[in-house]
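**Student:** the following block contains a protein sequence and its predicted model.
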Amino acid sequence: MSASDPKAAAAAIAPLEGSARVLGTIALSAATFMNVLDTSIANVSLPAISGDLGVSPTQGTWVITSFGVANAIAVPLTGFLTQRFGQVRLFMASVLLFVLSSWLCGMAPNMTTLIAFRALQGFVAGPMIPLSQTLLLSSYPRAKAGLAMAMWSITTLVAPVMGPLLGGWITDNISWPWIFFINVPVGLLAATVTWSIYRKRETATRKVPIDAIGLGLLVAWVGSLQLMLDKGKELDWFHSGQIVALAVVAVVGFALFLAWELTEKHPVVDLSLFRRRNFWSGALATSVGYGLFFGNVVILPLWLQQFMGYTATSAGMVLAPVGLFAIVLSPVVGLTVGRVDPRIYATLSFVVFAIVVGMRARFTTQTDFETIMIPTLIQGIAMAFFFIPLVTITLSGLPPDRIPAASGLSNFARITAGAMGTSISTTLWENRAALHHAQLAEAVNPASPAANATLSMFGSAGFSPEQALAQINRLADQQSFMLATADLFYASAVLFVLLIPIIWIAKPAKGGAGSDAAAGAH
């Protein structure tokens, strides 16, 4: 499902030396950084994008989910395309098409066009991350493979930190299209350096069969499910014929996909991996955990900007500290995961995640900037102990020839869960806010002393009765979304704790293949 085995590639091609290795590492890291950055850079810019293009913030989340779904669907094609066109040519095509689609995103005149270009951007980005890992490993001697992957992992941790901060600054000080335009010079420079160094290190190509029917069914059920989740609230869920049709396509498509893939000689997704206890428990914990994490990362800046008066820059600053502990602790986790039971590390991650969202659930409309930032700082600890141990569990015990397929399948599940987590979180957020608003509105009646006192206060300040009621409604909106945000955070804390037993279903994992492929989890 993904690129060829990184170890095999490294063994087949002599390592680079001197300045070529340094420049190659920088170029590959820059391309990876650009790719991962785009998974989070739009988060804090959603209110600005939505307002500029005339849609609701909930509809604006399609900018995130379209990228994630298309990226997940592209992952299974990486192995096929690598063998058909070669690692270097495919990587170059991925980078250059990513640059083109980024420019198109910045030029999009409306939300429909932007979503289409974001989907294209996510799709062409599919091969970039696994191939950057493979090319980087081929650049280093086997003894320094750990160093190469540590540097690669740090890049993928810094990018999500910089995304909200950079996106917020650009949105406030320039304009939101530039969150996409900045990819153009970075991508062109990375492509130029990569081609100059790696063009003579191309891998052999051969014609291989592709499971076109399996891929088509995959696109059908994943796309239908995501559309159903994204448009459900807007169309009043199953009262809409369109939503019912999407649900039917998703269910039937998924059933046909399972039946086809289990009998196909060259399946696009190797479902037989789910027979392995460590694989399904690790992949399930990773996917649900990542979906919860990503959903919360989208909701927090939306709440801060819409109801707490934060600018895009200040909302990005709240999210930025998440990488501090992650960058410091990740190399330690990578070096020790072979000696410490990774289930212990993963348990620590989910406990810290639960504590963090539990702290956020206690926020109020009076909570200050520093208090909001503290849980984000602590969350970096959870991130450091999340990816590497869970991938070690997921891939442990697998023969080397099955690791690429297993890594690709777990990546597909994780990326899809992240996109769905965004849709589900925003839908639940608005539903809970509507419920709380209705409950608060019941208290505003002629028999309520508090309501009468508030109306009198606004009246004495010169507000008309209609203006006074509008002010009360605005306060009710702020409080209802605050309560809805707390509901989501509390529910997330419970779910993080419930994921811990799933980790312990797995057998003890002993480093090895899993730690080698850990970077692929990002």
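**Tutor:** Structure received. The model shown is predicted, which means the values in this text are computed figures rather than measured ones. Numbers count the residues shown, from 1 in each chain.

**Student:** switch to C-alpha atoms for all contacts and neighbour counts from now on
**Tutor:** Will do.

**Student:** need the three-state assignment for R339.
**Tutor:** Classification of R339 using DSSP: H, G, I helix; E, B strand; the rest coil returns coil.

**Student:** which of the helices or strands spans the residue nearest the centre of the chain?
**Tutor:** Central residue of the chain (CA atoms, centre = their mean): G418, 4.9 Å from the mean position. Assigned by DSSP states H and E, G418 belongs to helix 403-442.

**Student:** buried stuff in that helix?
**Tutor:** Neighbour counts over helix 403-442 (16 or more other CA atoms under 10 Å) mark 403-430, 432-434, 436-437, 440 as buried.

**Student:** now do S196: how many residues are near it, please.
**Tutor:** A count of nearby residues for S196, using other CA atoms under 10 Å, gives 11.

**Student:** now do the contacts for the spatially closest residue to M107 that is not a sequence neighbour.
**Tutor:** Excluding its sequence neighbours, the residue lying closest to M107 (CA to CA, 6 or more residues apart in numbering) is P177, at 7.0 Å. Remark: with contacts taken as CA atoms under 8 Å, 6 or more residues apart in numbering, P177 is in contact with 105-107.

**Student:** what of L235?
**Tutor:** With contact taken as CA under 8 Å, 6+ apart, L235 is in contact with I243.

**Student:** comparison target, given below:
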Amino acid sequence: MLQQESLVEYGFNRVIITITAVMCALLEIIDTTIVNVALNEMKGNLGATLNDVSWVITAYAIANVIIVPLTSWLSQQFGRKNYFAVSIIIFTVSSFLCGNATNIWELVFFRFIQGLGGGALLVTSQTIITEVYPPEKRGMAQALYGMGVIVGPTLGPPLGGYIVDNFSWPYIFYINIPIGVIATLLTLSYVKSPNYGGKKSLSDVDWLGILFLILAVGSLQFVLEKGQEHDWFEDIWIITFAVVAVLGVYLFIWRELVAKDPAVELRVLKDRNLAIGTVLSFILGFGLYGSTFVIPLFTQNALGWTALQSGLMLVPSSVATGLMMPIVGKAIQNGISQKYLIALGFSIFFGFSLWAYTIITPFTGEGDFFWMLMLRGVGLGFLFVPTTTLALSSLKGKEIGQGAAFTGMVRQLGGSFGIALISTYISRRSVQHRADLANHISPYDLDVQERLAGMKANFLTNGAGADQASMQANKLMDLMVTKQSMLLTYMDVFLGIGIFFLVCVPFVLILKPAKNKVDMSNVGH
């Protein structure tokens, strides 16, 4: 095995490798959200339905979740530098093919291939950055990587909105090409691979484990992505894939525990710190992707903002997170316990959610969001680096790569659970709020009569006939009820997210992480 000294870099080389890895992580994360604002243009240009075009997002997410836990094994098989470079090439070529797709199913297929390349970039970038820094600076290394992971989801929508407004939807894929070419050349020139020893022959590969993994996480991701759209377990396809997911998880766990050379080494989860870090990564993914999903949804649906406006609003929050990362990394380096930083992050995130709950009105404006979102950014800054370093803090050698893969996969799944739960809650709770509000609007109520009369008089003065004015007044009243029910629903969502994070605080504080430090020698992811 290569020793630590052969992997740690200093000076210019370390700067170049860090930039390359962060750039690749950013590429992958941005591409998970950049397409969201281009779906309408894709739909019209490719002659697809909304259900069809939503597969552009789903295919990428499923491919991501499938490939992430396999990255450690694939790196070992082909060498990390080779695997990382090939992943960038796959991502770049499929980006070009996505932009040139002539129908929706071509685009979906190429997005799936892009997701296979992209998922590898995310986790392998983290391991590369970890290895090129000496152990005492690992907190800072995770901070630099975390900037890409946290900032990426919020940069996607405004960047996508700008490109769609000023160019056309294929360019959201074409912008990956020059960055991908540069990243490939830098990887081949500067990134090193540990010496893994012998490779497995094809007959020794855990094909069954890989098959069960694909069935398990692919089916689970499908259920989470499509459940609300198909009314969950009222739909035979959702039921079928849910059963396949449960069966796949069971068979995958069984296979990996009995296999001589498993594709994913589950025994590494016996490590207490990794087990804790994996749970915390799920919660972090829930908060990060869930809030990134619900904030633009609220501002566009309830306040009538454009996608570009909603996306730009999140940028200062990302900057705040980026500024916090090195500070938190330094705090860990100085010996402050990760659990106290994580508890502080959860508490700050609760403060953000409670603040959001209190400012939601029909007249909420951009100025009301700025400091609230800055608080969100600070909270995420306190969460990412400590969670990641805690998860990897007592692993050794190749276990570090497996640990990074687990936390990466679980963070993605946490985001998928968060989005699925929030979208289902919004859909159903808004109906309930609307019904409750409608029950309080009686044509015999004097206040309601006065309100309708005032609106009717306004329409009459603008030239409407008596019947038309009456109809328009009733329609406006109905719209007001709908908007109010939406506002109440989003208030519930923000409060619910906040309470969830607040409840986590005492559990984090009673954790007793192992004292071991990561031995960065003989790393093998």
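**Tutor:** It's in. As the structure is a prediction and not an experimental result, all values here were calculated from the model.

**Student:** that older thread, for the contacts of P177 of structure 1, pick the one with the most neighbours.
**Tutor:** C105 (27 neighbours).

**Student:** mean shift between the host helix or strand of that residue and structure 2?
**Tutor:** Element membership for C105 of structure 1, per DSSP H and E: helix 87-107. By mean CA distance after the TM-score superposition for structure 1, the fitted helix 87-107 of structure 1 averages 1.9 Å away from its aligned residues in structure 2.

**Student:** other residues contacting that helix?
**Tutor:** The set of residues external to helix 87-107 of structure 1 that reach it, using CA under 8 Å, 6+ apart, is 3, 31, 81-82, 113-114, 117-118, 120-121, 124-128, 131-132, 135, 176-181, 183-184, 187-188, 191, 194-195, 198-199, 201-203.

**Student:** near T367 of structure 1, how many other residues are there?
**Tutor:** 11.

**Student:** can you give me the distance of the residue opposite it in structure 2 once aligned to T306 of structure 2?
**Tutor:** In structure 2, the residue matched to T367 of structure 1 (TM-score structural alignment) is T364. Per CA to CA, to the nearest Å, T364 of structure 2 is found 15 Å from T306 of structure 2.

**Student:** now do Q402 of structure 2
**Tutor:** For Q402 of structure 2, the distance to T306 of structure 2 equals 41 Å [CA to CA].

**Student:** wait, the residue nearest to the centre of structure 1 sits on S66?
**Tutor:** No. The pair G418 of structure 1 / S66 is not scored as a contact, 11.1 Å apart, by CA atoms under 8 Å.

**Student:** for structure 2, longest helix please?
**Tutor:** The single longest helix within structure 2, with elements called by DSSP state H, is helix 466-509.

**Student:** now that one, how far from the centre of its chain.
**Tutor:** Here the centre of helix 466-509 of structure 2 is set off from its chain's centre by 24 Å, with CA atoms, centre = their mean, to the nearest Å.

**Student:** quick revisit: after the helix holding C105 of structure 1, next one along is what?
**Tutor:** helix 111-125.

**Student:** how close does that next one sit to structure 2?
**Tutor:** Following the fit onto structure 2, the mean deviation recorded for helix 111-125 of structure 1 is 3.1 Å by mean CA distance after the TM-score superposition for structure 1.

**Student:** which strands or helices does the following helix or strand past that helix pack on?
**Tutor:** Later in the chain than helix 111-125 of structure 1, the nearest helix or strand by DSSP H and E is helix 128-139. Packed against helix 128-139 of structure 1 by the contact rule (3 or more CA pairs under 8 Å, 6 or more residues apart in numbering; DSSP states H and E) you find helix 6-12, helix 18-37, helix 87-107, helix 145-173.

**Student:** the last one vs structure 2, average distance?
**Tutor:** Translated: helix 145-173 of structure 1. Looks like 3.9 Å for helix 145-173 of structure 1 (mean CA distance after the TM-score superposition for structure 1).

**Student:** that helix to helix 128-139, inter-axis angle?
**Tutor:** Helix 145-173 of structure 1 runs at 140 degrees relative to helix 128-139, counting by axes from the mean of the first three to the mean of the last three CA atoms, to 10 degrees.

**Student:** how far out from the middle of the chain is helix 145-173 of structure 1?
**Tutor:** Centroid separation between helix 145-173 of structure 1 and its chain, computed with CA atoms, centre = their mean, is 13 Å.

**Student:** just the closest of the contacts of P177 of structure 1 to F385 of structure 1, please.
**Tutor:** Set against F385 of structure 1, the nearest of these by CA to CA is C105 (34.2 Å).

**Student:** what do we get in structure 2 for that closest one?
**Tutor:** So, by TM-score structural alignment, C105 of structure 1 is matched to C98.

**Student:** can you check A406 of structure 1 too?
**Tutor:** Aligned counterpart of A406 of structure 1 in structure 2: G403 (TM-score structural alignment).

**Student:** so who does that match touch?
**Tutor:** When contacts are counted by CA under 8 Å, 6+ apart, G403 of structure 2 is found next to 268-269, 274, 391-392, 395.

**Student:** just the angle for the helix or strand hosting Q449 of structure 2 relative to helix 466-509, thanks.
**Tutor:** Using DSSP H and E, Q449 of structure 2 sits in helix 446-461. Taking the same axes, to 10 degrees, one finds helix 446-461 of structure 2 and helix 466-509 inclined to each other by 130 degrees.

**Student:** how about helix 446-461 of structure 2: buried residues?
**Tutor:** 452-453, 455-457, 459-460.

**Student:** what about G197 of structure 2, how many neighbours?
**Tutor:** Using other CA under 10 Å, G197 of structure 2 is surrounded by 10 other residues.

**Student:** whoops, I mixed them up, L16 of structure 1
**Tutor:** L16 of structure 1 has 17 neighbours, counted by other CA under 10 Å.

**Student:** helix, strand, or coil at it?
**Tutor:** Secondary structure state of L16 of structure 1, per three-state DSSP, is coil.
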